[in-house]
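# turn this into a model:
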Amino acid sequence: MNYVSTRGDNKKRTFSQAVLEGLADDGGLLVPESLPDFSREWPKWKNLPYNELAFRVLEPLATDMPEEALRQCCDSAYGPSYGGPVAPLREVGPFHLLELFHGPTLAFKDVALQLLGRLFGVILEQKNQELNIVAATSGDTGSAAIYGLKDVPRVRLFVTHPEGRIADLQRLQMSTVMNDSVFNIAVDGTFDDCQHMVKQLSSDLEFKRNHSIGAVNSINFARIAAQIVYYFAAYLQTPRAAEQVPAVVAVPTGNFGNILAAEYARRMGLPLACTVLASNENDILPTFFKTGMYKRGAPRATHSPAMDIQVASNFERYLYLLASENPEKVREMMTSFATKGELQLDANPGAQWSALACSNEKTLETVKQVWNRHQHLLDPHTSTAWWALEQVLDQFDPDLPKIVVGTAHPAKFPDVLRQVVPEDVPDLKHPTLEALKDLPERLFTIPAQTDSLKKFVTKGIEHGAEGVFLRSEEKAAPHG
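Below is the predicted model:
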């Protein structure tokens, strides 16, 4: 399987090369030349353990990796060290809840990043290379990346987040990790600023080559590939999977990676009747699906901070599908968007898509209703998907399985949830998170300027996190 740029740079890469490269040299995202068809295979996978299911899905996407190496990555990522079941499906009231928050950092991004860390380790050792990862996080990617990569040899990790715009517990999950190869960087700006800086840095080809820059954000296709697996896992757990009754799946959506994985799974043969995109008040994506207008706006702070995004970094891969995989059309669209800050297309997502924006008020109201009716606590992101699915229920046969993707443990957002549920609800706390509150932190602060990030990365490579902390001219800001 080869990987190509959505913007058509005429270069073909293996899976391993795509994993290390992250972003194409022309600024495009890497995608497989074709998708495997599992229509005849997936019904045989019902009783497979998660690690074996992951291997079956990933093998045709990673054809350059030795079978044993890929299998070991899957076995290690989804073995006892994961911390809990990877993707259990739980019946809650009228819906099935796909719980993706039982990993080390209690968020769905653990599923992909535990695997990506293993892939980096195997590939870098094989090639005798080092890699410097530069990432942006709106809350969960950073901690999941840190816990997936902190012990991987040959890797340094630089994680940027918008200062003061993520939950305290999300910050603590990152800033309390004291590994010399891990750098936590608070940016004086928004998450979109962080993403823009990381993309600009990765687009500076000379800097990228000289400093061996890679990516763990969902611009890295390996992240998407790993997420495809849990849609097969979820469907196979539904009561009528053997009958191949199509399912409806509702996905909290910010950067479009999670829901894109569902779309890829559908194109690989998984029977999904509809994918429901749930956004918060940052409604650039629902607006696009309704009007065809994709327009950058100012990010709004909401109760679901990981989705406070105006420019969805994975949306280009969906545009590539809409353009019938024509890279010239994608290049024209992205050039126009970069220049004008907006893009107008014919809005025709088809019956397989529905997209809604959930307000802060409805987010909390849904949390309260689900708790009162079912004694189950949702986090604010999952709440948006539950609400969105409720809005479109009458469009579907009552017998179709309806899946809500649960993306984070509610204990990561206690201050928000305490507004609508009793103080003594057990899931408002988690021992993993409580243990962080007494630990010291290490943070670095930089302005929202790509040059500042480049200078910091250069220092980090030379001196390590502890060395930079001691020498730093930046405002080193420990909170503990």
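# when you work out contacts or count neighbours from here on, use the C-alpha atoms and nothing else.
Noted.
# was I right about residue 69 contacting residue 123?
No - taking contacts as C-alpha atoms under 8 Å, residue 69 lies outside contact range of residue 123: 9.4 Å.
# elements contacting the helix or strand hosting residue 373?
Under the criterion of DSSP states H and E, residue 373 resides in helix 360-374. Helices and strands touching helix 360-374, as assessed by 3 or more C-alpha pairs under 8 Å, 6 or more residues apart in numbering; DSSP states H and E, comprise helix 380-391.
# switch the cut-off to 10 Å
Contacts defined by 3 or more C-alpha pairs under 10 Å, 6 or more residues apart in numbering; DSSP states H and E place helix 360-374 against strand 89-92, helix 380-391, helix 414-417.
# one more to line up against the first:
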Amino acid sequence: MKYISTRGQAPALSFEDVVLTGLAPDGGLYVPETLPHFSQEEIASWSALSYEELAFKIMAPFVDGAVPDAELKTIIAESYSKFRHQAIAPLVQTGHNEWVLELFQGPTLAFKDFALQFLGHLLDHLLEKRNQKVVVMGATSGDTGSAAIEGCRNCDNIDTFILHPHNRVSDVQRRQMTTVIADNVHNIALEGNFDDCQNMVKASFGDQSFLPEGRQLVAVNSINWARIMAQIVYYFYAGLALGSPARPVSFSVPTGNFGDIFAGYLAKRMGLPIDQLVIGTNSNDILHRCLSDNDHSKHQLVHTLSPSMDIMVSSNFERMLFDLYDRDGDAIRNLMEDFKSGSMNLDESALSKARELFSSYKLDDDETLATINELFETCEYLVDPHTAIGIRAARATRRRQDIPMICLATAHPAKFPEAVRKAGQETDPQLPHHMNDLFEREERFEVLPQDLSAVQSFMQQRIRS
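Predicted structure coming up:
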């Protein structure tokens, strides 16, 4: 299988090369040239598979032999061996035909573990095979950073640099990153917001001349195709658990960077019978505005109680646009040029397709807190603010009560105690046992100005020879 750029001016790459490349040289994102498609009979035959066994079935066609099957199975097994629940992605019922898919059972208590545990083990395998050393550089609005660090901390061939917006992630999220004391792990607190961090990363990928000879940057945020690929699996897993493919299912996803719900869209195209895909946003509602009003313009970023979604530039939306515009790279390149100036508008055909595929809903902080409280009052189930947004969006937009609605729980509530307290809970949610000393651990991070040369100089001085 080959991978092509959404902007149409970069050479097609193999799976191995696309994992190690990140952004395409033309500024686009890589997507598979073709998607595998599974028949209803084949999907039905997977109903008894474990999460790891299902992951192999879903991912093997994308890998296409770049990693031998036996080694791919080992990588998958190692990736999910640290998850705290045997089901890996358990379902909890919260209402009539309404389910929460708990994606926070991994080592850093967030859905990012599903992709980044896998990506870390995959990178280790590929780099060892190639006798190559790389530099991982990533931006995080909260959860990606800790999951990336956890996935790469034991990789001898990787130096890891993670940028987070200074004082704009929760204390738990920050400490999960900054208490990993290792020679190959470096945390940068950037004086800016998440989009500023992401712009630094994109600029560095665009010009890597600051790196030592023989090194290259590797992406761990959701521009890396391997992350999207790994996230497709839990859509199939949840659907099978609730009777698919014999009956359809729907999903609601709290959405910032569009990678998680894009994986759901791909699952639908690959054969999973999905009736409805719901986008839930906080006050940073560019995706909701795009779908409802064809207004894809940058507004001032608002800092909310759901900080992992405090994003105004949803990078993965470009992958969706590529399909909405019938894979026309020139059209996407022109759209992205428009967006650089602050806004873009979809043509009527693309907008109509998007509205057929997705529903959307926006919540402010007060509505988010009310949802946390309501859920606890009605079924004694405590959720974090991001998950609350997904649940309220599902309830507000749901079309059919006879189809199971699966709401993705993207983080453990203990990562956001401030929001839980504001929702009316008298005690903070408890961190799991393996993390109960988090606030006693030593922290290490560097506060840097919003200056690309300062960030790159910091990296230069710390990349190991």
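# circling back to that earlier point, of the helices and strands packed on helix 360-374 of the first structure, which stretch is the most buried?
Neighbour counts (mean count of other C-alpha atoms under 10 Å) averaged over each of those peak at helix 380-391, with a mean of 26.
# give me the helices and strands touching that one, please.
Helix 380-391 of the first structure sits against strand 95-99, strand 247-252, strand 272-279, strand 353-357, helix 360-374, strand 402-406, helix 414-417, with contacts defined as 3+ C-alpha pairs under 10 Å, 6+ apart.
# which part of the second structure lines up with it?
Aligned using TM-score structural alignment, helix 380-391 of the first structure spans residues 385-396 in the second structure.
# mean deviation of the matching stretch from the first structure?
In this overlay with the first structure, the average offset of stretch 385-396 of the second structure from its partner residues is 0.5 Å by mean C-alpha distance after the TM-score superposition for the first structure.
# format the helices and strands packed on helix 380-391 of the first structure as a markdown table; extra columns: distance to residue 309 of the first structure.
Formatted as a markdown table, those follow (distance: least, C-alpha to C-alpha, whole Å):
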| stretch | distance to residue 309 of the first structure |
| --- | --- |
| strand 95-99 | 23 |
| strand 247-252 | 12 |
| strand 272-279 | 10 |
| strand 353-357 | 13 |
| helix 360-374 | 15 |
| strand 402-406 | 19 |
| helix 414-417 | 19 |
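# so which of those gets nearest residue 339 of the first structure?
Nearest to residue 339 of the first structure among these is strand 272-279; the distance by C-alpha to C-alpha comes to 25.2 Å.
# the second structure: matching residues for that closest one?
Following TM-score structural alignment, the partner segment of strand 272-279 of the first structure in the second structure covers residues 274-281.
# how about stretch 442-454 of the first structure?
Counting by TM-score structural alignment, stretch 442-454 of the first structure corresponds to 444-456 in the second structure.
# which position in the first structure pairs with residue 195 of the second structure?
Aligned by TM-score structural alignment, residue 195 of the second structure pairs with residue 192 of the first structure.
# who are the contact partners of residue 266 of the second structure?
Residue 266 of the second structure makes contact with 35, 36, 37, 228, 229, 231, 232, 235, 272, 320, according to C-alpha atoms under 10 Å, 6 or more residues apart in numbering.
# any idea how far residue 356 of the second structure is from it?
Using C-alpha to C-alpha, to the nearest Å, residue 266 of the second structure is found at 15 Å from residue 356 of the second structure.
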